[in-house]
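> Here you go, sequence then predicted model.
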Amino acid sequence: MQIRDLPYSDPGVPDARSGPRFLLWLGRNQLGGQLKSLAWGLLHFGSIAGLPYMVGIAVEAVLDRSGTRLALAGALIVVLGIAVALGDTMLHRTAVTNWITAAARVQQLLARKTALLGAALTRRVAAGEVVAVSTGDVEKIGWFVEALSRFAAAAFTVVLVTIGLLVYQPALGVVVAVGIPLLAIAVLPLLPRATRRADFQREKAGRATELASDTVAGLRVLRGIGGEELFLDRYRRASQEVRTAAVRSARMWATISAIQVLMPGLLMIAVVWHGIHLAREGRITVGELVTVYSAVMMLNYPLRHFEEIAMAYSFSRPSAKRAARVLSLERTTRSADEAASGTGATSDKGTERLDEGVEHPSTPPTGDLYDPATGLLAPAGRLTAVVCGDPDEAGRLAERLGGHPAFDGAADLPSVRLGDVPLDGLPLAAARTAVLVQDKDPVLLSGTLSTLLDVPASGAVSAAEALSAAQCSDVLDALAQTSVDDDPMAAHLTERGRSLSGGQRQRLALARSLVTDPEALVLDEPTSAVDSHTEARVADGIRELRRGRTTVVLTSSPLILDRAERVVFLDEGEVAAVGEHRELVHSQPRYRAVVTRETDDERVTVDTLTDLDIEETA
C-alpha cells in the first residue's frame, strides 16, 4: 500500500481484544511495507557498521605505506557512504509510508465504526475520548508501526556487529559483547514508571479534550447564563494538570535518554582503556584498535533506536488500548428467534456478532412497528404520537425503535418488530432503510444546503416538499441573503449549523429526515425549539407529507398530540393508555400531568372538580 493508493478500499476487521493485539494486527496487515523498511534499514545500518572496518584498513594501509590498499579502502568508503545515503533516504520514505498508511487505516476503521453505531457511540464512549483517539492517538499508533521496522533493522545490525567484533578481535569483542546487552537492558527498570506517567498524561489530556469540546459545544448556553469564566477556570485547571503530568513524564524520558548517552560512553571508555593495554602488549594492532573503537562509536546510532521503540510502545500502548475499546463496540445482531426472545450468543471478543449465517430479507420489511418491551404499537401508515412519563425513556425507546439494542444492561429485551421482522436481526443498513430515527439533538454538517439534503432517499419526496412541510421558508430567506446568487440551496452552512438558531437547525434536520422517506420514521421531540405557531404548522406538514406512511413522534407537545391519529402514553416503561389526545387529557390524570405540566396542587383541584361533576351528574 502506497500513500497515493489511500484510502483503503477495505481497512479490514481489526483484532480489538486488547491494545497489543491491535498493534500486532496492524503490523501483520503492513507486512509488505515492514519488510521493505527492514531491507532498507539493513542496508543503511549495515553500511554504517562497515565503515569502521574500512577505516581500520585505511589506517593499516597508512602504517604499512600501501597506496593500493589505501585507495581500495577509500573507494569502499565512498561506496558505503553512497549506500548509507541511499539506505537512509529509502528507509525514511518507507517508514513514513508505514506511519501514514497505518494512521489512515485506523482512521478509516474509526470512521466506519462511527457510521455503524451512529448516535449510540457517544452514549457508550465519551465524545472527548473519541476525538482523542481519532487525532492524537492515531498519530502515536502510526509512530510505533513506523518505528518497529527501523528498530528491527537496528537490533539485527547490533547483533551482527557484536558477532563480527568477536570474530575480528576476540579480546576486545568480549568487552563489547558483554557491554551491549547491559546497554539494552539498562533502561528497562525505568520503563514501567515512564509508561505509567505517560498513561497518566494521556488520561489527563483526554479529560482536558473532553472538557474543551463540551465547553465549545455549549458556549452559547454558557454565555446566556454567564458561565464562561466558570468553565474556562475548569479548563485552566485541567490544562495545568496536563502540563504537570507532561513535565513529570518528560523528566523520566530525559533520565532514560541520559542513561542511553552515559552507558555507551562508559562502554567506549572501557574499550579504549582495555585496547590501549592490549596494543602496548602487542596483542592487537593500532588498526584493529581503531576499527573496534569506530565500531563501538557507530553502534551508538542504532542503539538509540532501542530508546525510540521503548518510547513509541509506551506512548502507543494506551492509544491502541483506547482505539481497541472504541473498535470493539458492536451493534448486536441476533437471529430472528433470538431477537424475538431477547437472547443472543456472546463471542470471544465480548460482543454479540451473529450477522453471519443469518437469513435477511432482500427488501425492507413493512407493516406495523411494534415494541414488545413496552407494548407500543404504531400501526402501518398512521401518525402515532408517544408520550413518556419518564423523559429518559423516550431516548431509550427511540434507540430501540431504530434497531439498536439497549446498552444499559437490558440486552435481554425482545427486539422491536417491523411487520414480522425483528429489527435486531437485520444488518444495520437494512434496519436504517426500514426505520429512520431522528435524535432529539440532530447534527448538521458543514456544507451547502443542497449537500445537506443530498441523502439516500426513496425519491418520492423532493427537497422542496420536505422544506415546505418543515416550515423552512424563513430559513431559506435567511440563507438566500448569504448566497452569492441568491440561491438558498447554494448557501454555506457552518459546522453544526451554528450560524442558525436552534429552531432553524431543528427544522432543517426535520426536512432532511422527511426527504429520505423511510418506511417508518421516528422523530424524537422534533419541534422542541420552535414557537407554538410554527410548531402547529410543522405538525400539519408532517401529517400531510407522511400520509399513508408509518410515523412515530415522541413528544409531549399538545399541538402535535392533537394532530396525531393515535396517541400512546407510556408510564414506567409500559403502555398505560391509548387513544386520542383530547380523550386522554380528560380520562388519564397522569397523562394530563405530563402533557400540561400541571403541579400536584393543580392536579388535586382538577380531580376534585371532576369528582364533583360526576356526583352532580349522578
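In hand now; what should we look at? Everything numeric in this text was worked out from a predicted model, so none of it was measured.
> For the rest of this, base every contact and every neighbour count on C-alpha atoms.
OK.
> Just the strands from the chain, written as ranges.
Using DSSP state E, the strands assigned to the chain run over residues 369-371, 376-378, 383-388, 417-418, 421-422, 435-438, 447-448, 492-493, 520-524, 550-554, 566-571, 574-579.
> can you list those in CSV and add mean neighbour count and distance to Asp486?
Shown next, in CSV, are these (neighbours: other CA atoms under 10 Å; distance: least, CA to CA, whole Å):
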stretch, mean neighbour count, distance to Asp486
strand 369-371, 22, 42
strand 376-378, 22, 42
strand 383-388, 25, 36
strand 417-418, 26, 43
strand 421-422, 23, 47
strand 435-438, 24, 30
strand 447-448, 17, 13
strand 492-493, 20, 12
strand 520-524, 25, 31
strand 550-554, 25, 34
strand 566-571, 23, 42
strand 574-579, 17, 47
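> wait, which of those is closest to Asp607?
strand 574-579 (18.0 Å; CA to CA).
> re the thing from before, adding distance to Ser328, write the strands of the chain out as JSON lines.
Supplementary listing: these in JSON lines, determined by distance: least, CA to CA, whole Å:
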{"stretch": "strand 369-371", "distance to Ser328": "27"}
{"stretch": "strand 376-378", "distance to Ser328": "32"}
{"stretch": "strand 383-388", "distance to Ser328": "32"}
{"stretch": "strand 417-418", "distance to Ser328": "26"}
{"stretch": "strand 421-422", "distance to Ser328": "24"}
{"stretch": "strand 435-438", "distance to Ser328": "24"}
{"stretch": "strand 447-448", "distance to Ser328": "31"}
{"stretch": "strand 492-493", "distance to Ser328": "34"}
{"stretch": "strand 520-524", "distance to Ser328": "28"}
{"stretch": "strand 550-554", "distance to Ser328": "31"}
{"stretch": "strand 566-571", "distance to Ser328": "34"}
{"stretch": "strand 574-579", "distance to Ser328": "32"}
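> Pasting the second one now:
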Amino acid sequence: MSMRRLPHPDPGIPDLRSATRYLLWTARGQWRTLALGVVWAVTWFAAQAVVPAALGAGVQAASEGRQSDVLRAAAALALLGAVQAAAGILRHRMAVTNWIAAASRVQQLVVRHTARLGSRITRDVATGEVVAVTSSDVEKIGSGFDVFARFAGAVVAFVGVAIVLFRSSPALGLVVVIGVPILGLSVAPLLKPLERRESDRREKFGLATELASDTVAGLRVLRGIGGEELFVRRFHEASQEVRTSAVQVARVRSTMDALQVALPGFFVVAVTWLSARLVVSGTLEIGELVAFYGWSAFLLIPLRTFVEAAHRWTSAYVGAGRVVHLLRIPVPDETGLPMPAARAAAAVLHDPASGLTVQPGLLTAVVCAEQSVADSIALRLAGLGEGADAVTLDGVPLGELARADIRAAVVTQDKDPVLMSGTLAQLLDLPRSGRVGVQQAVEAASAYDVLDALVDSSPEVSDPMQARVTERGRSLSGGQRQRLALARSLVVDPPVLVLDEPTSAVDAHTEARIAVALREVRAGRTTVVLTSSPLVLDIAEHVVLVLDGEVVAEGRHRELLHSDPRYRAVVTREEVTAP
C-alpha cells in the first residue's frame, strides 16, 4: 500500500468485541504492508547480525597473516553496511506507512461514527473524550503498529544468533537462550501497573480536555457572570490530577527504561567474561571472541525492541479500548420511509407537542415567551431531541422517515451556530438545490462586510472566498457568525428551513435588511423563524404565539399586536399577563 492511497476508501466494519479483537481486525486490514515491513526488518536485523561474524573472521585472518581473507572480510563488511542502510530505509518507510494506515483507519471510523450519531454523541460521551480519542489514542494505536515489524525482525535475529552461538559454544548458547528471555520477562511485572496507570491518566486527560473545551466555548458568558475564576480553579485542579497521574506513569516507564539499559549491560559483561575465559582455556579463538562480543552487544538491540514493543502495545491496547467504547455507542436507525424533496416542499409540518402547524411555502414566525421552549421546538422540527419522532411531515411521523431524507428536507440553524475552520469557499461548499447562488445568499444575509473584514485580516488573500475562518469563527463577532451561518443555510436552500433567533446579535438596520431579503430568497419555500423581533415578525406571512409550550394564538403580526395583549407583552418585552 502506498501512503498516497490514504485515507482508506472504506475503513470497513470493525470488530468491537474487545480491544484485542479490534487491533487484530486492523492488522488483517493492512497485512500486506505489515508483511513487507517484517521482510525489511528481518533483512535489516540479519545484516547487523552477520557483521560480528565478518569482523571476527577478519580479525582471525589478520592474526594469522592471511591478507586475502582480511580483504574479503572488509568487502563483506562494506556490502553488509550497504544492505543494512537500504533495508533500514525501506523498513522505516514501511513502519511509517503502517503507523499512518492504522491511525487513519481509527480517525475515519471515529469521524464516520460521530457523524452518524449527530447530536446524540454529547449525551453518551464527553466532548473531551472524543478529542482525546482522535488525538492521543490514534497516536498510541499507530505507534503499536509501527513497532510490529521491528519486533518480528528482532525475534528472527535473536533465534538466528542463539543458534549460531549454541553451535559454536554450547555454554554461550545456553547463556543467551536462557538469559535473554529472562531479561525480556523482567519487565513483565511492570506491564499491568503501566496499563492501569496509563488508563487512569488517559481518563483524567479526557476530563481535563472536556473542561478546557467547555471553558473556552463559554468564556464570554463566564466573564459576564464573573465565573471565570471558578472555572480556572477547576481546570487547575483537573490539570494537577493529570500531572499526578502522568508522574505515576512516568515512574513505571522510567523503571522499564532503567532495566532496559542496566540488565542488558550486565548481560554483555557476563557473555564477554565467559568468552574470555573460553579463549584463555583454548576453547575459543581470538576471532571467535570478537564475534561473540559483537553478538552479545548486538543482542541488546532485539532486547530493547522487545521492551519497547511491550510498552507500545500496552498503550495501544488502552487506546483501542477507548476507541471500541466510542464505536459501540448505538447509531439511531437510519432506515425508514422515503420522503422526496419535492414532496417535502409541499408538505405540512406539524408539532403535536406544541400544536404548531407550519403551512408549506410560507414564512412562519413563531414567538415564544421562553427561549428554552423555542430551542426545543426548533430541535423537534428538525427531527432531534425529545418528542421529535412524533412531529409529522405530510402526515408521516419523522420517526418513520429515513434519517437521510429528514436531514435533506429540514435544515435547522441554531441561535449560536458553529462555523468550521477553513476558507469561505469551503464553508459554503454544501449540497444545494442550485436555486440560490453564493453571492445571492451572502447578500441576503447582509454578510458582505464580514467578507471584507476577513480579507482585511488576511492581506495575502485577494479573493474573498479564499479568506479563512478560524476555528468556530472565534475571530468574528456574534452577529458576524450569525450572518455567515445564515448565508450557509440559504445556499443549501432546503425545502424546510428552521431558523432559531437568526438575527439576535445584529443591529436593527441590518436586521431589517435581512428580514426583507429572507422573504424574497425563500419565496415559495417553507421557512420557520423562531423570534420575537418586530422587524422579522412584520414581514412574516404567518405568526404563531406559543406560551407555556403550547400555541395560543395565530395571525399576522399587526393584527395580533392590536388584538392579543399576551402577544403584545412578549413582543414588547413586557410582563406576560393572563388575558
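Sure thing, it's come through. Please read these numbers as outputs of a predicted model, since none were measured by experiment.
> The strands of the first structure: which one's closest to Val290 of the first structure?
Distances from Val290 of the first structure to each of the strands of the first structure were compared using CA to CA; the shortest belongs to strand 447-448, at 66.7 Å.
> Mean per-residue distance, that closest one versus the second structure.
For strand 447-448 of the first structure, the mean distance from the matching residues in the second structure following superposition reads 5.1 Å, by mean CA distance after the TM-score superposition for the first structure.
> now swap in stretch 33-43 of the first structure and tell me
Mean deviation for stretch 33-43 of the first structure: 0.7 Å (mean CA distance after the TM-score superposition for the first structure).
> State which helix of the second structure is the longest.
The helix that spans the most residues within the second structure, counting by DSSP state H, is helix 228-280.
> Summarise which helices and strands it is packed against.
Under the contact definition 3 or more CA pairs under 8 Å, 6 or more residues apart in numbering; DSSP states H and E, helix 228-280 of the second structure sits against helix 170-185, helix 188-217, helix 286-298, helix 300-327.
> could you redo the last one with a cut-off of 7 Å?
For helix 228-280 of the second structure, the helices and strands in contact under the criterion 3 or more CA pairs under 7 Å, 6 or more residues apart in numbering; DSSP states H and E are helix 188-217, helix 286-298, helix 300-327.
> how about CSV for the ones you listed, with mean neighbour count and distance to Ala390 of the second structure added?
Putting these into CSV (neighbours: other CA under 10 Å; distance: least, CA to CA, whole Å) gives the following:
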stretch, mean neighbour count, distance to Ala390 of the second structure
helix 188-217, 18, 32
helix 286-298, 23, 71
helix 300-327, 21, 28
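> give the contact list for the residue nearest to the spatial centre of the second structure.
Within the second structure, one residue has its C-alpha closest to the average C-alpha position: by CA atoms, centre = their mean, that is Thr134, at 2.7 Å. Residues counted as contacts of Thr134 of the second structure (CA atoms under 7 Å, 6 or more residues apart in numbering) are Gln107.
> just Asp199 of the first structure next, same as before
Neighbouring residues of Asp199 of the first structure by CA under 7 Å, 6+ apart: Pro318.
> For Lys36 of the first structure, what is the corresponding residue in the second structure?
Taking TM-score structural alignment for the superposition, Lys36 of the first structure sits opposite Leu36 in the second structure.
> The closest residue in space to that match that isn't next to it in sequence - how many residues pack around it?
The shortest distance from Leu36 of the second structure to any residue other than its chain neighbours is 7.2 Å, reached at Met94 (CA to CA, 6 or more residues apart in numbering). Number of residues near Met94 of the second structure (other CA atoms under 10 Å) recorded here: 25.
> Was I right to think Met94 of the second structure contacts Val39?
No. In this structure, Met94 of the second structure sits apart from Val39 without contact. The criterion is CA atoms under 7 Å, and the distance is 10.0 Å.
> so how far is Ser47 of the first structure from Leu299 of the first structure?
Using CA to CA, to the nearest Å, one gets 12 Å for the distance from Leu299 of the first structure to Ser47 of the first structure.
> got it, and Asp571 of the first structure?
77 Å.
> buried set for stretch 59-67 of the second structure?
The neighbour-count criterion (16 or more other CA atoms under 10 Å) identifies Val59, Gln60, Ala61, Ala62 as the buried residues of stretch 59-67 of the second structure.
> And that stretch, how far out from the chain middle?
Per CA atoms, centre = their mean, to the nearest Å, the displacement of stretch 59-67 of the second structure from the mean C-alpha position of its chain is 61 Å.
> Now the terminal residues of that stretch, how far apart.
Start and end residues of stretch 59-67 of the second structure are separated by 11 Å (CA to CA).
> quick one: contacts of it?
When contacts are taken as CA under 7 Å, 6+ apart, the neighbours of stretch 59-67 of the second structure outside the stretch itself are Asp69, Val70, Ile286, Gly287.
> same check, this time on stretch 152-168 of the second structure
38, 41-42, 45-46, 49, 172-174, 176-177, 299, 302, 305.
> That stretch: average distance to aligned residues in the first structure?
Here stretch 152-168 of the second structure, set against the first structure after superposition, deviates by a mean of 2.5 Å using mean CA distance after the TM-score superposition for the first structure.
> Just give the closest residue to Arg105 of the first structure, not the sequence neighbours.
If you skip the residues right next to it in sequence, Arg105 of the first structure has Pro11 as its closest partner in space, 5.6 Å away by CA to CA, 6+ apart.
> residues in contact with the one you found?
Pro11 of the first structure makes contact with Arg105, Gln108, Leu109, according to CA under 7 Å, 6+ apart.
> do you know how far the closest residue in space to Leu219 of the first structure that isn't next to it in sequence is from Thr215 of the first structure?
Beyond its immediate neighbours in the sequence, the residue positioned closest to Leu219 of the first structure (CA to CA, 6+ apart) is Glu228, lying 7.3 Å away. Applying CA to CA, one obtains 8 Å for the distance of Glu228 of the first structure from Thr215 of the first structure.
> same check, this time on Leu521 of the first structure
When CA to CA is applied, the distance between Leu521 of the first structure and Thr215 of the first structure equals 32 Å.
> Kindly report the same for Val96 of the first structure.
Shown here: Val96 of the first structure relative to Thr215 of the first structure, a distance of 35 Å by CA to CA.
> if we can go back for a sec, I figured the residue nearest to Leu219 of the first structure hits Leu222, correct?
Yes. Taking CA under 7 Å as the contact criterion, Glu228 of the first structure and Leu222 are neighbours in contact, 5.4 Å apart.
> Perfect, that will be all.
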